[in-house]
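Student: With the sequence up front, the predicted model follows.
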Amino acid sequence: MLNQGLWSAPGCDIRFWDHPGDSAPVVFLHGAGADHLMFDAQARHLARQGHRVVTWDLRGHGLSRPSAEPFTAEQALTDLAGLIDRLGLDRPVLAGQSLGGNLAQEAVRRWPRMARALVVIDSAWNAAPLSATDRLLLRLASPALSLIPAGSLPRVLANASAVTPGARADARRAFALLSKPEFLAAWRATATLLRPDPGYRTPVPLLLIRGERDRTGDIAARMPRWAATDGVAEHVIAGAGHIANQDAPDAVNEVLSAFLHGLPEAGDR
């Protein structure tokens, strides 16, 4: 039975949904402006396979509103660690999309024993080298987004993120819950997590997934390099955009299931 919970974290009531199960626990982290509903198909699928699955709304998103302070990556990471501790999860798999993937990467980087594996869906590579041009584009991205009228922002973002009508509709719903300043604060948090480190290698099993039609930033160019650097396969989901898990849920679920099935037990690493 699905358990809905509320955690009164400092400055914000965090809402979470806990599907019970005996197999490896999985904690999903959604992207900037999205909420836990983006992982509905994955949560149901993995719960049927016996996994304990936790989805939650990052502070300032979805039902975890209002937040006393603007969104920051540091606070989101503190919330993640607190939620894992509160639920007594034993080295869960961290699975994040977009900003959620950046947060999951940073959590594994800071606390290598926190998670037994890392799943990244359509997210930038935190440790990738950044050229002067890359840094300039990062600085210009936020001002460019701020020029989009607030009333048009949910539609523009949804159309840029998803390919299928259903995924676009859900993205518009989620984006519309945030004010323009709230979304921009969450989007800027991504840039604070990009810290080049050529020698860094992911210390846990890694699964990389991206949509074939993801044109967000340079994910399409850099994820193959990331896969080669870490010595893993990159899974490209045919016909999907930046929200591959919603554009093509069955294909993503198949890849996720195969990856989780092959993981060692928590005590084996």
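Tutor: Received, thanks.

Student: C-alpha from now on. contacts and neighbour counts both.
Tutor: Noted.

Student: ok, which stretches of the stretch 101-250 of the chain are strands?
Tutor: In the stretch 101-250 of the chain, the segments counted as strands under DSSP state E, counting those that start in this stretch are 117-121, 206-211, 234-237.

Student: Most tightly packed of these?
Tutor: Of all those, strand 117-121 has the most neighbours on average by mean count of other Cα atoms under 10 Å, namely a mean of 25.

Student: what does that one contact?
Tutor: With contacts defined as Cα atoms under 8 Å, 6 or more residues apart in numbering, strand 117-121 is touched by 92-98, 101, 104-105, 108, 204-210, 243-245, 263.

Student: Please compare the first structure with the one that follows:
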Amino acid sequence: MSHFVSGDCTVHYDDRGPSDGLPVVLVHGHPFNRTLWTPSVEALTAAGYRVITPDLRGYGDSDVTPGKVFLSGFADDLAALLDHLGVERAVVGGVSMGGQITMEFQRSHPRRVLALVLSDTSAPAETAEGRAFRNALADRLLAEGMDGYAAEVIDKMLAPYNVTALPEVAAHVLGMMRSTDPEGAAAALRGRAERPDYRETLAGVEAPVLIVVGADDFYTPVSSAEDMRRLVPHATLAVIDRAGHLPGVEQPGRFNAVLLDFLRTRVTGRA
């Protein structure tokens, strides 16, 4: 694990694989940390890619920024991380909130994007109902901590059948949620409640795009992925069977096969 300073925050990250490999940045969602990507890191580095996985500010080992952190703040941290590593352009991908940070990175730092990977995420702006929900949840996490929330949403983060079928995966996901600092989670929720509409951003993307979704995703169903696919006609859409909101850990073999095929055929141009 390494770290650097972005603005007022120390951000921790892993940088694995060959230093001359194609750089791939993977951004976790809420309320997780960089270890969410462990199966993908192993698969991609074995294939010769350089994989960079940060802990977002407020999550994992990174510093907490209290109050409110906008998606643009997270995206600027990613740009600062690439600057720190001397990486000009990268494949950038994320799941859930991480996918929205990826879209924000495309909006604010488009020249640094080689390709986009959008997993189990959505592009429209937050609704009034969603803003109220996220702000109320932020208040709750600050008052009660993460344990009750984690127990309530585990069968939505994972497909319900995978909570029992994949006990080690469920334990890992629960552990990440429970260990997240409530202040960091609340700040991200308040910022995400004000997220902009990324549909115009997606419609203008010329770089290769991979859209992935679990077939049984509770939060961002297959229909949301299909909506994004219609915005980006050249995008590749993959639906991962037997998975919910986190197909990268629920079905890592299938998820990584799709990701590696996309990188090989759409990004590096190798057949």
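Tutor: On my side now, so go ahead. Model, not experiment: these values are computed from the prediction.

Student: and of the strands of the stretch 101-250 of the first structure, who's closest to Ala76 of the first structure?
Tutor: strand 117-121 (16.8 Å; Cα to Cα).

Student: Separate out the buried members of the contacts of strand 117-121 of the first structure.
Tutor: 92-98, 101, 104-105, 108, 204-210, 243-245 (16 or more other Cα atoms under 10 Å).

Student: hang on, the earlier thing: Throw the strands of the stretch 101-250 of the first structure into JSON lines and include distance to Ser257 of the first structure, thanks.
Tutor: JSON lines is the format used below for the strands of the stretch 101-250 of the first structure (distance: least, Cα to Cα, whole Å):
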{"stretch": "strand 117-121", "distance to Ser257 of the first structure": "11"}
{"stretch": "strand 206-211", "distance to Ser257 of the first structure": "11"}
{"stretch": "strand 234-237", "distance to Ser257 of the first structure": "13"}
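
Student: Map Ala104 of the first structure onto the second structure.
Tutor: Correspondence of Ala104 of the first structure to the second structure, assessed by TM-score structural alignment: Thr102.

Student: That match contacts Ser96, correct?
Tutor: No - with contacts defined as Cα atoms under 8 Å, Thr102 of the second structure does not count as touching Ser96, sitting 9.7 Å away.

Student: so stretch 27-40 of the first structure corresponds to what in the second structure?
Tutor: Taking TM-score structural alignment, stretch 27-40 of the first structure hits residues 25-38 over in the second structure.

Student: list the buried ones in the matching stretch?
Tutor: Buried, per 16+ other Cα under 10 Å, within stretch 25-38 of the second structure: 25-37.

Student: what do you get for stretch 178-186 of the first structure?
Tutor: So stretch 178-186 of the first structure, judged by 16+ other Cα under 10 Å, has buried residues Leu178, Lys180, Glu182, Phe183, Leu184, Ala185, Ala186.

Student: Likewise for stretch 132-146 of the second structure?
Tutor: Neighbour counts using 16+ other Cα under 10 Å place Arg134, Asn135, Leu137, Ala138, Asp139, Arg140, Leu141, Leu142, Gly145, Met146 of stretch 132-146 of the second structure among the buried residues.

Student: Which ones among the residues you listed lie within helices?
Tutor: Judged by DSSP state H, the subset of those located in helices is Arg134, Asn135, Leu137, Ala138, Asp139, Arg140, Leu141, Leu142.

Student: can you tell me which of these lies nearest to Tyr198 of the second structure?
Tutor: Arg134 (18.6 Å).

Student: how about that closest one, what's its partner in the first structure?
Tutor: Match for Arg134 of the second structure (TM-score structural alignment): Ser142.

Student: hang on, isn't its match packed against Ala186?
Tutor: No - using Cα under 8 Å, Ser142 of the first structure is not in contact with Ala186, being 10.7 Å away.

Student: nearest to Thr133 of the first structure, of the strands of the stretch 101-250 of the first structure?
Tutor: Ranking those by distance to Thr133 of the first structure, with Cα to Cα as the measure, places strand 206-211 first at 23.4 Å.

Student: Residue range in the second structure corresponding to that closest one, please.
Tutor: Going by TM-score structural alignment, strand 206-211 of the first structure sits over residues 209-214 in the second structure.

Student: For that stretch, what is the distance to the chain centroid?
Tutor: Its chain's average C-alpha position is 12 Å from that of stretch 209-214 of the second structure, according to Cα atoms, centre = their mean, to the nearest Å.

Student: check the fit of that stretch onto the first structure and give the mean distance.
Tutor: Superposed on the first structure, stretch 209-214 of the second structure shows a mean distance of 0.4 Å to its aligned residues (mean Cα distance after the TM-score superposition for the first structure).

Student: who's in contact with that stretch?
Tutor: Contacts for stretch 209-214 of the second structure (Cα under 8 Å, 6+ apart): 115-120, 220-222, 225, 228-229, 232, 234-247, 259, 262.

Student: 7 Å instead?
Tutor: 115-120, 222, 225, 235-241, 243-245, 247, 262 (Cα atoms under 7 Å, 6 or more residues apart in numbering).

Student: ditto for stretch 123-139 of the first structure
Tutor: 97-99, 101-102, 193-198, 200, 219, 223, 226.

Student: show me what contacts the match of Arg134 of the second structure?
Tutor: Arg188.

Student: do that again at 8 Å, thanks
Tutor: Neighbours of Ser142 of the first structure in contact, by Cα under 8 Å, 6+ apart: Leu184, Trp187, Arg188.

Student: Having no further points to raise, I will conclude here.
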